[in-house]
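Enquirer: no sequence on this one, just coordinates:
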């Protein structure tokens, strides 16, 4: 069922993005009286799942869910219609239009992608606002459990001051910023320490033998009892569900990491726990096992619960529609710049980030296993911005390649020959196919091994 929910969200998001992107080409083509022969969601090699001709355009759904396209008459595109290109140009064909009109047609798709991303972020901020734990509110520092974070030089209790000179606004952004970053500063025991992030840090994450089951950096949380394990020595100790441990042997302790660490000093001993039960303080005697444990599972507390317990103060922003507009633009810009940083690392072999390049399975896996409209639209906004930027890359088979050739024509007054454009399109397809095979091959390898 979880797979079905993920797949449904992925297909809906992908379909929406493809249709709107192609609509971005379709509308200016029609405005400039350019014939559009096909408008397709997904590719229709050999046959279509559905098609219907309305006017001069065939609208359809293909059976290969790798994208979509509009076939514009007189344009060298993925259809590679060489027969049409051999004929004399017709007034309604793409190649007969002025360069500025062709440029607008080619930029239409990415323009829609960026506008869509902005609009979604504006609506999300307007409808949901923002609720998060500010990084500056993490007064007692972070919880470091992962070996890679330790290798960076991080310790539990460190306060993250900045990454690449920028103060993190939200605590939940820290892991992503470390992945994209190059240098960071922390406060430890009142002193500021600056450290480098290894160039191959992403490769270390990918190559990690044991799965990264938790964030690189976590919030320090309290130890609230969820339940006792069946093998616990303390089944009859008097510990109850939702007891909050606040001290060990009379010593006040606030965080889970402190409490668990203290247990290690009392192996095979009986100690007293100070617990808060509702508004009452209780003392409960418990036995510590030879492994240094009491045999209890902790509650996985939400940020709202942490706030109610007095551990962290949440920031809660609600925006009017007009207030959400600049915030939406800001969110789009931040998303775009972070994505560009990731791409730079992927195309730099020394970072090893290319090992983490993923295809359709990776994208689908980003969607949550339970349906969430907030998550769906957030991910769709990100994918729209990603699709817009990717299509602007100067690869011949992408919109960016056509844009480069058209700009060259406008600057020099020399139009590339149809034969040159055909060869460029073939080379572009080979590059894209290689990237597609590599990315999806990575997905398959990760699933298998």
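Expert: Happy to help now that I have it. Note that the structure is a prediction, hence the values are computed from the model and not measured.

Enquirer: CA only for contacts and neighbour counts going forward, please
Expert: Noted.

Enquirer: A strand includes residue 64, no?
Expert: Yes - counting by DSSP: H, G, I helix; E, B strand; the rest coil, residue 64 is part of a strand.

Enquirer: contacting residues for it?
Expert: In this structure, residue 64 makes contact with 42, 43, 44, 45, judged by CA atoms under 8 Å, 6 or more residues apart in numbering.

Enquirer: presented hereafter is structure B, for comparison with structure A:
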């Protein structure tokens, strides 16, 4: 059932993005009286799941959910249909239109992608409010999970002051900013320290399955037991572990390495069960563990425990506009930085490039409209940026040739555009194979 929920969100988001992107091409094409022969959601190789001709356009749904397309008359595109180019140009064809009209048609898709993302962020700010954990409210700092971050010198209990010189106000922005950061300033026991992050910092995170870098410090609440746990009869789920062997345990991260010297021993402990403190004895196994898993509690529960302050700012629709726009700009700039890291081999970020499975895995197992719209907005930005890359088979490639034509006054020949499209298509296939190959490799190796 969880897989069906994820799949439903994935397909709905993908379909929405594809249809709106292609509408971005379709609408200006029709406005400029350019014939659109096909409008397809997904690819219809060999056959279609549905198709219907309305006027001069065939609308359909293909069976291969790798994208979609509009087939515009007189344009060399991914269909590689060059038969019409052997005839004299017709007034309704793309190639007969002025360069500025062709440019608008080609930029229509990515324009819609960016507009969609900004509209979603504005709508989410207005409907859900602006909710975040105030960084300054993390009175005892953060729990450092990433080994690579520890290697860079960060410790659990550190309070993040700034990232790349920018003061951190919202804790929920920390992880994304740290992925592309070069330096951090942390407050450790009242003293500020500067930590330098290596250029290949992100590589280690990717190889560690791209998990969390840091989270708010959490109390040690029992969530479950390992199969060979020696304490199943002593502890229960939702127990708070307050102290072990006389040492107060305020946060789970304090347990890291704490029990190793007590392997194969029995230790006195204090737990809190249903708000009542109890004395128990815990058995430590040969590996220095007590065989329990910690619970990650919700933000609301953490706030009730006084771990941090959850701030919610509600805004009118007009107030939501600049906030939503700024969120979109921040996401766009952040994705641009990530893309820059990917093309730099020294960072190792290319190892984290994923295909459709990676996108599928982003969606939660339970239906959440808030998460759905947030993910869809970011994917819309990704789609817009990727389509602007100057690769001939993408919108950016067409735009590049059109700008050349407008500046030089010379239009590339149809034969040149045909060859360029073929090269671009090969590049796209290679990128597609690389991204989805990464997904397969990670699934097979667990890395």
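Expert: Structure received. What you are looking at is a predicted structure, and each value in this text was computed from that prediction instead of being measured.

Enquirer: any idea what the TM-score is?
Expert: TM-score for the superposed chains, counting by TM-score structural alignment, normalised by the length of structure 2: 0.91, backed by 444 aligned residues with a CA RMSD of 2.5 Å.

Enquirer: ok so, going back, now the contacts of residue 64 of structure 1 in JSON lines, with neighbour count?
Expert: Below are the contacts of residue 64 of structure 1 laid out as JSON lines (neighbours: other CA atoms under 10 Å):
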{"residue": "42", "neighbour count": "22"}
{"residue": "43", "neighbour count": "19"}
{"residue": "44", "neighbour count": "19"}
{"residue": "45", "neighbour count": "10"}
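
Enquirer: which of those still touch in structure 2?
Expert: Mapped onto structure 2 and checked by both residues aligned by TM-score structural alignment, their matches' CA atoms under 8 Å, those keep the contacts 42, 43, 44, 45.

Enquirer: sort out for me which of those residues are in helices.
Expert: In helices, judged by DSSP state H, none of these are found.

Enquirer: that older thread, nearest to residue 246 of structure 1 among the contacts of residue 64 of structure 1?
Expert: residue 42 (57.9 Å; CA to CA).

Enquirer: what about the nearest residue to that closest one once chain neighbours are set aside, neighbour count?
Expert: Of all residues not flanking residue 42 of structure 1 in the chain, residue 68 sits nearest, at 4.2 Å (CA to CA, 6 or more residues apart in numbering). Residues within reach of residue 68 of structure 1, counting by other CA atoms under 10 Å, total 22.

Enquirer: tell me the residue in structure 1 aligned with residue 426 of structure 2.
Expert: Using TM-score structural alignment, the equivalent of residue 426 of structure 2 in structure 1 is residue 430.

Enquirer: with residue 302 of structure 2 instead?
Expert: By TM-score structural alignment, residue 302 of structure 2 lines up with residue 306 in structure 1.

Enquirer: using the three-state scheme, assign the closest residue to its match other than its chain neighbours.
Expert: Using CA to CA, 6+ apart and skipping the chain neighbours, the partner closest in space to residue 306 of structure 1 is residue 312 (6.0 Å). Look at residue 312 of structure 1: counting by three-state DSSP, its state is coil.

Enquirer: then the one 4 residues further on?
Expert: Using three-state DSSP as the criterion, the local structure at residue 316 of structure 1 reads strand.

Enquirer: wait, the residue nearest to residue 42 of structure 1 touches residue 19, no?
Expert: Yes - counting by CA atoms under 8 Å, residue 19 is a contact partner of residue 68 of structure 1 at 7.4 Å.

Enquirer: identify the contacts common to those two.
Expert: 40, 41.

Enquirer: measure the match of residue 302 of structure 2 to residue 261 of structure 1 for me?
Expert: 21 Å (CA to CA, to the nearest Å).

Enquirer: do the same with residue 354 of structure 1
Expert: Residue 354 of structure 1 is 38 Å from residue 261 of structure 1, by CA to CA.

Enquirer: and those two? which has more neighbours close in?
Expert: Shown here are residue 354 of structure 1 and residue 261; by other CA under 10 Å, residue 354 has more neighbours (21 against 12).

Enquirer: the more buried one maps to what in structure 2?
Expert: By TM-score structural alignment, residue 354 of structure 1 lines up with residue 350.

Enquirer: do residue 323 of structure 1 as well
Expert: For residue 323 of structure 1, the residue aligned by TM-score structural alignment is residue 319.

Enquirer: may I ask which helix or strand encompasses that match?
Expert: Using DSSP states H and E, residue 319 of structure 2 sits in helix 317-342.

Enquirer: check which residues of that helix are buried.
Expert: 320-321, 323-325, 327-329, 331-332, 334-336, 338-339, 341-342 (16 or more other CA atoms under 10 Å).

Enquirer: check stretch 395-415 of structure 1 too.
Expert: Neighbour counts over stretch 395-415 of structure 1 (16+ other CA under 10 Å) mark 395-407 as buried.

Enquirer: what segments of structure 1 are helices?
Expert: Taking DSSP H as the criterion, structure 1 carries its helices at 2-31, 82-86, 99-128, 147-151, 174-180, 201-207, 256-263, 303-308, 321-346, 360-366, 373-392, 399-412, 418-448.

Enquirer: and those: which comes nearest residue 163 of structure 1?
Expert: The nearest among the helices of structure 1, by CA to CA, is helix 174-180 at 6.9 Å.

Enquirer: what does that closest one correspond to over in structure 2?
Expert: By TM-score structural alignment, helix 174-180 of structure 1 lines up with residues 174-180 in structure 2.

Enquirer: contacting residues around the matching stretch?
Expert: 163, 168, 201, 202, 212, 213, 214, 334, 337, 338, 341.

Enquirer: in contact with the last one, which residues?
Expert: Residue 341 of structure 2 makes contact with 180, 347, 349, 350 under the criterion CA under 8 Å, 6+ apart.

Enquirer: the second one reaches residue 202, doesn't it?
Expert: This points to residue 347 of structure 2. Yes - look at residue 347 of structure 2 against residue 202 with CA under 8 Å: they come within range, at 6.6 Å.
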